[in-house]
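> based on what follows, work out the 3D shape:
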Amino acid sequence: MIVGVPREIKDHEYRVGLTPDGARALHQAGHQVLVEISAGEGSGFTDEEYRQAGASIIQSAAEVFERAALIIKVKEPLLSECRLLHAGHILFTYLHLASSAELTKKLMESRVTAIAYETVEAKDGTLPMLRPMSDIAGRMSVQIGARYLEKTQGGRGLLLSGMPGVEPAHVVVLGAGVVGSAAVRIATGMGARVTVINLDLERLRILDEQYQGRIVTRAATQAAIEESVPTADLLIGAVLVAGARAPKLVSRRLVGRMRKGAVIVDVAVDQGGCIETTKPTTHSDPVYFVDGVLHYCVANMPGIVPRTSTGALTNVTLPYVLRVAADGVEPVMRSDAGFRKGVNLYNGDVTCPAVADAHGLRFTPLI
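As a prediction, the model looks like this:
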């Protein structure tokens, strides 16, 4: 199979869909790999490294899309890329279609087979291709929040850890999955006072045992949210419903009760955000204020640590890419129920129930 790797064009997106080692594995398996010129530079991979791995360097994205059957990306295609897709393509990337009716419609019109990293399930029900980027984003959320708490950035002027005789900042984390757990880890390590709110009490029990009383765990009730959010210096949205829009847990009214200069980092923004005042931003223009509260809502946070992110992503995507390239997408769909859940669109139909529900579209089962 011919596998294409175009350069990412989303704002400040420095990741690439495949490392040179990944290209080598595909080449050694007998597949042809086409990499757009300079696609790996943002992650520190040169065109020569891809050539030495057996890939061909292609001068334009249009040629990559024209020649390849399997398109490997990191982020969802921008509308300018959608015109390059057609019914013969298999698109394998993060899609987050539940948050974009326009992109869903464009991809349906192209009749591309669109497979979302974030909804492919492993045999144990986990999301193997979402986990590494969620882990990175969770860790970064605290690092970024700490920076924006600085007065020069518009924040309250707080050091996350406080000082002897001066209390630390209060970090409230909504969700205790991969993102939330990573955020708790970094915030606790930096000396903040941490409260984590989650529906699953077993996850809270695990975190409580892990941190031995150093964090506060609360069941996700409206009362818990109403009491905790106004006291947060840094509020991290880390809620995930696989493939679906994130639920709005924090209202505009509640944001208005937060202190001026408090910071919100909504990691769930790529699925619509879990805070009512959330709207997507970019690395070029990452923040805005609502009622004096600073919001950071960049949808591709791991894109600014691309060397780490690209390596971690290829580690988990490559086994699936090799299977699809070897056998074709239909046999893999039939034989692997978890992979089948990753197929969001097929032959112009919506094959992911969460995406269909989000946009009021008809759901068509694959089998």
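> switch to C-alpha atoms for all contacts and neighbour counts from now on
Will do.
> count of residues packed around Ile144?
15 (other Cα atoms under 10 Å).
> from His359, how far off is it?
Taking Cα to Cα, to the nearest Å as the measure, Ile144 falls 32 Å from His359.
> what helix or strand does Arg205 sit in?
Using DSSP states H and E, Arg205 maps to helix 201-211.
> show me what the next helix or strand after that helix is packed up against.
With elements assigned by DSSP H and E, the helix or strand that comes after helix 201-211 is strand 215-219. Strand 215-219 makes packing contacts with strand 193-198, helix 201-211 when contacts are defined by 3 or more Cα pairs under 8 Å, 6 or more residues apart in numbering; DSSP states H and E.
> count the residues that sit near the nearest residue to His31 once chain neighbours are set aside.
Of all residues not flanking His31 in the chain, Met1 sits nearest, at 5.2 Å (Cα to Cα, 6 or more residues apart in numbering). Counted with other Cα under 10 Å, residues neighbouring Met1 total 18.
> isn't Met1 up against Gln32?
Yes: the criterion here is Cα atoms under 8 Å, and Met1 meets it with Gln32 at 6.4 Å.
> another one to check against the first:
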Amino acid sequence: MIVGILKEIKLEENRVCMTPAGVEVMKMNGHKVLVEKKAGIGGGFTDEAYIAAGAELIESPKEVYERSDMVMHVKEPLPSEYGLLRKGQIIFTYLHLAADEVLTRAMIKSGCIGIAYETIQKADRSLPLLTPMSEVAGRMAIQEGAKYLEMHHGGQGVLLGGVPGVDPATVVVIGGGVVGTNAAKMACGLGAKVYLLDSNLDRLRYLSDVMPANCFTLMSTPATIRKLIKEAHLVIGAVLIPGAKAPRLVTNDMIREMKKGSVLVDVAIDQGG
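Down below sits the predicted model:
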């Protein structure tokens, strides 16, 4: 198979879908790998590293699409690429089609074969390609939330962990999956008072056993969210339904009840929010 590695063109996307080490493995298994010039620069991988691993360097995305049986991205194809999609070609990337009707229709029209990273499941229903990114996103959500709680970013000037004589911040994490669990761990580690909400009671029992003492697990209901959001300094949206649009659990009315200068980070926004 001829596999094409494309440079990301989405704004502020610095990742690359395959490292030089991945190219080497693909070559060992009999595949030919085409890599668009400067595809790995944002991730710290030079063109020379890809060539040394056995890839052929390609000047333009058009040529990568034309010559490849399968093209790989990190993020979904953008409108400038719709005309390059062709019948029978495999598009292997994060697609998030549930939240993007225009892209969905463009792919159907092209006749390409779309395989979304985020929908690939193992026998135990875990998501091996989504989980690593979810771990990163959950931890970064707390870092970003803490940053925007600083006064010069418009926040309340609240430290997540507080200081002696001052209460810690209240963090509400909606969703007890990979993103939510990692977010809660980070917030707990910084000393915040954390409420972790989920609608699965078995999951809550497990989380109650493994999370630190400053993490309080609660059943997720509209009433619970409505109550806690008024107290929260930082709210993390971390709900995902694989292959479907993420539900909207926080309403505009709830947001209006939040404290001035509090922060909301919705990790699931690209899947519907």
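> now what about the TM-score between them?
Their TM-score after superposition, calculated using TM-score structural alignment, normalised by the length of structure 2, is reported as 0.98; 273 aligned residues with a Cα RMSD of 0.8 Å.
> related to what we said a few turns ago, the helix holding Arg205 of structure 1 vs structure 2, average distance?
When structure 2 is superposed, helix 201-211 of structure 1 averages 1.6 Å from its matched positions, counting by mean Cα distance after the TM-score superposition for structure 1.
> so how far is stretch 148-161 of structure 1 from its chain's centroid?
26 Å (Cα atoms, centre = their mean, to the nearest Å).
> hmm, back to that, in TSV: the helices and strands packed on strand 215-219 of structure 1, plus distance to Met129 of structure 1 and mean neighbour count.
Converted to TSV, these look like this (distance: least, Cα to Cα, whole Å; neighbours: other Cα atoms under 10 Å):
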stretch	distance to Met129 of structure 1	mean neighbour count
strand 193-198	22	23
helix 201-211	21	14
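> redo these as a markdown table? Include distance to Asp266 of structure 1.
Supplementary listing: those in a markdown table, determined by distance: least, Cα to Cα, whole Å:
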| stretch | distance to Asp266 of structure 1 |
| --- | --- |
| strand 193-198 | 14 |
| helix 201-211 | 20 |
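> who wins for proximity to Lys123 of structure 1 among those?
helix 201-211 (20.0 Å; Cα to Cα).
> does anything pack onto the closest one? Which helices or strands?
strand 215-219.
> can you state the direction angle for the strand it packs on and helix 201-211?
Put simply, strand 215-219 of structure 1 runs at 170 degrees to helix 201-211, going by axes from the mean of the first three to the mean of the last three Cα atoms, to 10 degrees.
> list the contacts of strand 215-219 of structure 1.
Under the criterion Cα atoms under 8 Å, 6 or more residues apart in numbering, residues 188, 193-201, 204, 207-208, 224 lie in contact with strand 215-219 of structure 1.
> name the residues of it that come out as buried.
215, 217-219 (16 or more other Cα atoms under 10 Å).
> could you measure the closest residue to Ala244 of structure 2 other than its chain neighbours against Thr104 of structure 2, distance?
Ranked by Cα to Cα, 6+ apart and with sequence neighbours excluded, the top spatial neighbour of Ala244 of structure 2 is Ala98, at 5.4 Å. Taking Cα to Cα as the measure, Ala98 of structure 2 falls 8 Å from Thr104 of structure 2.
> out of the helices and strands packed on strand 215-219 of structure 1, which is closest to Gly273 of structure 1?
Nearest of those (Cα to Cα): strand 193-198, 15.9 Å.
> distance from that closest one to structure 2 after superposition?
Mean for strand 193-198 of structure 1 is 0.5 Å (mean Cα distance after the TM-score superposition for structure 1).
> can you spell out which helices and strands pack onto the biggest helix by length in structure 2?
As assigned by DSSP state H, the longest helix anywhere in structure 2 is helix 131-148. Using 3+ Cα pairs under 8 Å, 6+ apart as the contact test, the elements touching helix 131-148 of structure 2 are helix 178-189, strand 234-237, strand 263-266.
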